[in-house]
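**Student:** coords below, sequence missing:
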């Protein structure tokens, strides 16, 4: 036995070298091969041997790192989110949303009821309630909310029934409801409120007469004044007064009757709406006369 070869074999690094011709199952840990039979291992054999090696799990402790957001930035972001998404019951976002929903609901209900009442010819039975949603919106959310309710109702009627019905509602009920709601919201006396509402009702009635005259190509205002003139002439003749009233007197009588009619209607609306709103729990927001406050 050549001692030089033995010395060289012991000095080499101790790792397995598998021959390409040697089967993998015949290898045992204690088997020694001659030096000349060892060849460089293939990649496939190394891959098979690596699957049998024991794996050691090395655990390490991660170092503590500072967070990306500090406390100041978190507080600023939280305050910013609280301002943008303040959904509390007394928050700005919640109140604006509630105001928008209520105004839309009142406008939709008013437009639908007015449309159905005109379609079924029962407008005279529900005419006193068409201004109530506008008054409630103005009392709860301010004058701007009442104005938005009027505009939304008129636009809805414009889509459903056309411009004539929308203009009729605006002249007969919209202006009156907005005026009454604004006066009640501002805390005005009943005398001032009734006076301004009477003027608004009279102007709306005159506007409705003028609009109707334009549509039917007939002067309805002239027909009304002529009929009043003829009626007064017959009355004076029956009494024995040989006087023919002038047209200025006829116009004055017509204006007085219109104001009286509007005034009585507005006064009844004030009574009706006061009782209705008091039953709804809004009595503290109303400025009622003493006799009516004692009765309620």
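**Tutor:** Nice, thanks for sending it over. The model shown is predicted, which means the values in this text are computed figures rather than measured ones.
**Student:** From here on, just use CA atoms for contacts and neighbour counts.
**Tutor:** Will do.
**Student:** Surely residue 165 and residue 158 touch.
**Tutor:** Yes: with contacts counted by Cα atoms under 8 Å, residue 165 reaches residue 158, the gap being 7.1 Å.
**Student:** and the helix ranked longest in the chain, how far out from the chain's middle?
**Tutor:** Longest helix in the chain, counting residues (DSSP state H): helix 247-279. Distance of helix 247-279 from its chain centroid, counting by Cα atoms, centre = their mean, to the nearest Å, is 35 Å.
**Student:** In it, which residues are buried?
**Tutor:** Neighbour counts over helix 247-279 (16 or more other Cα atoms under 10 Å) mark 250-251, 254, 258-259, 262-263, 265-267, 269-270, 273-275, 277 as buried.
**Student:** and the next element down the chain from that helix?
**Tutor:** Next helix or strand after helix 247-279 toward the C-terminus (DSSP states H and E): helix 290-295.
**Student:** residues of the helix or strand containing residue 149 that come out buried?
**Tutor:** Using DSSP H and E, residue 149 falls within helix 143-160. By 16+ other Cα under 10 Å, the buried positions in helix 143-160 come out as 143, 145-158.
**Student:** Which single one of those residues is nearest to residue 115?
**Tutor:** Among the buried residues of helix 143-160, residue 157 lies closest to residue 115 (Cα to Cα), at 7.3 Å.
**Student:** One more to weigh against that first structure:
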């Protein structure tokens, strides 16, 4: 049988409880220091070449339940409902550039109208060539360019001319596009520019006649190059033969020279183009007057009274 010594038992139990209390005290001290370090205020911002102030420790304090459960301070909201509502109203307002009188709106409307006029002219010209009725609608091929120039300026007329030529180049090829440009496009652009500048009818008809005559001669030269035949020479030779026959039948024994034939040919072309442009001026004046653009036109007195 083993005998138990009461003195040794007491010493052993005393040392055991002492070590437990010491460990508990140490753990509690470390926990308190940890919470105190967490609650320390953040140091002030430091600048270069400035000595940081010494770190001062606040006295140890036990954290309360309110501090433990509190995550962050309640701040002021960044966006309020009133500000958000005001931003929505600002976004819903129409920008001054997008208003009917704004610059962006007017440029967009100009571009749309020029595109529609170019598409309409290209389609009518393509169909008239395909159905061989070009002579019946040739007087209307220059009208969209004149309307664009009168409504939006010379720049709009040039855009309509270029757009129509490119469209015909894609649809019908370079020959048809060049034919439209020489016989109708440049004439319409010249007329629209002169009418936009409010020039007189005499000057407008004279300049448009010269442009139309040059375009007709250019068309003949282009056709001669394509078919490898000098059409201009054939025309002048036929005129010379016809004039010689008329003079011989009248009893005149003189034969006209080729310079006279060229002069006569040019005069006849100018007369033909002048009559055509005079009729075109009258027709377009009636159209633009019916469209409500009479105030932008500078018409002769006799025509203004008739309209």
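**Tutor:** Arrived safely. As the structure is a computational prediction, the values presented were derived from the model and not from experiment.
**Student:** ok so, going back, the longest helix of the first structure corresponds to what range in the second structure?
**Tutor:** Helix 247-279 of the first structure corresponds to residues 258-290 of the second structure when matched by TM-score structural alignment.
**Student:** what about residue 84 of the second structure, how many residues close to it?
**Tutor:** Number of residues near residue 84 of the second structure (other Cα atoms under 10 Å) recorded here: 11.
**Student:** If you could redo that for residue 208 of the first structure, that was the one I meant.
**Tutor:** 19.
**Student:** how about it, secondary structure?
**Tutor:** Using DSSP: H, G, I helix; E, B strand; the rest coil, the structure places residue 208 of the first structure in helix.
**Student:** ok, and the closest non-adjacent residue to the aligned partner of residue 144 of the second structure in the first structure?
**Tutor:** In the first structure, the residue paired with residue 144 of the second structure is residue 133, using TM-score structural alignment. Spatially, and ignoring its direct neighbours in sequence, residue 133 of the first structure is nearest to residue 106 (5.6 Å; Cα to Cα, 6 or more residues apart in numbering).
**Student:** Please list all residues in contact with that neighbour.
**Tutor:** Taking Cα atoms under 8 Å, 6 or more residues apart in numbering, we find residue 106 of the first structure in contact with 133, 134, 137, 149.
**Student:** which residues of the stretch 1-150 of the first structure fall in helices?
**Tutor:** Using DSSP state H, counting those that start in this stretch, the helices found in the stretch 1-150 of the first structure span residues 3-11, 43-52, 71-84, 92-119, 123-126, 132-141, 143-160.
**Student:** picking up where we left off before, now for the helix holding residue 149 of the first structure, which elements pack on it?
**Tutor:** On a contact count with 3 or more Cα pairs under 8 Å, 6 or more residues apart in numbering; DSSP states H and E, helix 143-160 of the first structure meets helix 92-119, helix 132-141, helix 163-169, helix 175-185.
**Student:** Out of those, flag the one nearest residue 286 of the first structure.
**Tutor:** helix 175-185 (6.7 Å).
**Student:** Mean distance between the closest one and the second structure after superposition?
**Tutor:** Overlaying the second structure shows helix 175-185 of the first structure at a mean distance of 0.3 Å from the equivalent residues (mean Cα distance after the TM-score superposition for the first structure).
**Student:** residue range for that helix in the second structure?
**Tutor:** Mapped onto the second structure using TM-score structural alignment, helix 175-185 of the first structure spans residues 186-196.
**Student:** Go ahead and name everything in contact with the matching stretch.
**Tutor:** Contact with stretch 186-196 of the second structure is made by 142-143, 145-150, 153-154, 157-158, 161, 204, 207-208, 211-212, 296-298, as judged by Cα under 8 Å, 6+ apart.
**Student:** How far does stretch 128-147 of the second structure sit from its chain's centre?
**Tutor:** On Cα atoms, centre = their mean, the centre of stretch 128-147 of the second structure falls 28 Å from that of its chain.
**Student:** list the buried ones in it?
**Tutor:** Along stretch 128-147 of the second structure, these residues count as buried under the neighbour rule (16+ other Cα under 10 Å): 128, 134, 138, 139, 140, 141, 142, 143, 144, 145, 146, 147.
**Student:** As a markdown table, those with distance to residue 227 of the second structure would be great.
**Tutor:** Listed next are those as a markdown table, based on distance: Cα to Cα, whole Å:
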| residue | distance to residue 227 of the second structure |
| --- | --- |
| 128 | 22 |
| 134 | 21 |
| 138 | 24 |
| 139 | 27 |
| 140 | 28 |
| 141 | 26 |
| 142 | 27 |
| 143 | 31 |
| 144 | 32 |
| 145 | 31 |
| 146 | 33 |
| 147 | 36 |
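**Student:** Spatially central residue for the first structure, please.
**Tutor:** Geometric centre of the first structure, nearest residue: residue 100, 3.9 Å, by Cα atoms, centre = their mean.
**Student:** Alignment lookup: it to the second structure.
**Tutor:** Per TM-score structural alignment, residue 100 of the first structure is aligned with residue 111.
**Student:** where's that match relative to residue 288 of the second structure, distance?
**Tutor:** As judged by Cα to Cα, to the nearest Å, residue 111 of the second structure and residue 288 of the second structure stand 20 Å apart.
**Student:** Also residue 271 of the second structure?
**Tutor:** Taken as Cα to Cα, the span from residue 271 of the second structure to residue 288 of the second structure is 26 Å.
**Student:** again with residue 219 of the second structure
**Tutor:** Separation of residue 219 of the second structure from residue 288 of the second structure (Cα to Cα) stands at 29 Å.
**Student:** Equivalent analysis for residue 77 of the second structure, please.
**Tutor:** From residue 77 of the second structure across to residue 288 of the second structure, the span is 63 Å (Cα to Cα).
**Student:** How about residue 116 of the second structure?
**Tutor:** Going from residue 116 of the second structure to residue 288 of the second structure by Cα to Cα gives 18 Å.
**Student:** Quick check: closest non-adjacent residue to residue 283 of the first structure.
**Tutor:** Computed as Cα to Cα, 6+ apart, the closest residue to residue 283 of the first structure that is not its neighbour in sequence is residue 277, at 6.5 Å.
**Student:** now swap in residue 254 of the second structure and tell me
**Tutor:** Nearest residue to residue 254 of the second structure in three dimensions, chain neighbours excluded: residue 247, at 7.5 Å (Cα to Cα, 6+ apart).
**Student:** Can you give me the neighbour number for the equivalent of the one you found over in the first structure?
**Tutor:** For residue 247 of the second structure, the aligned residue in the first structure is residue 236 (criterion: TM-score structural alignment). When neighbours are defined as other Cα under 10 Å, residue 236 of the first structure has 14 of them.
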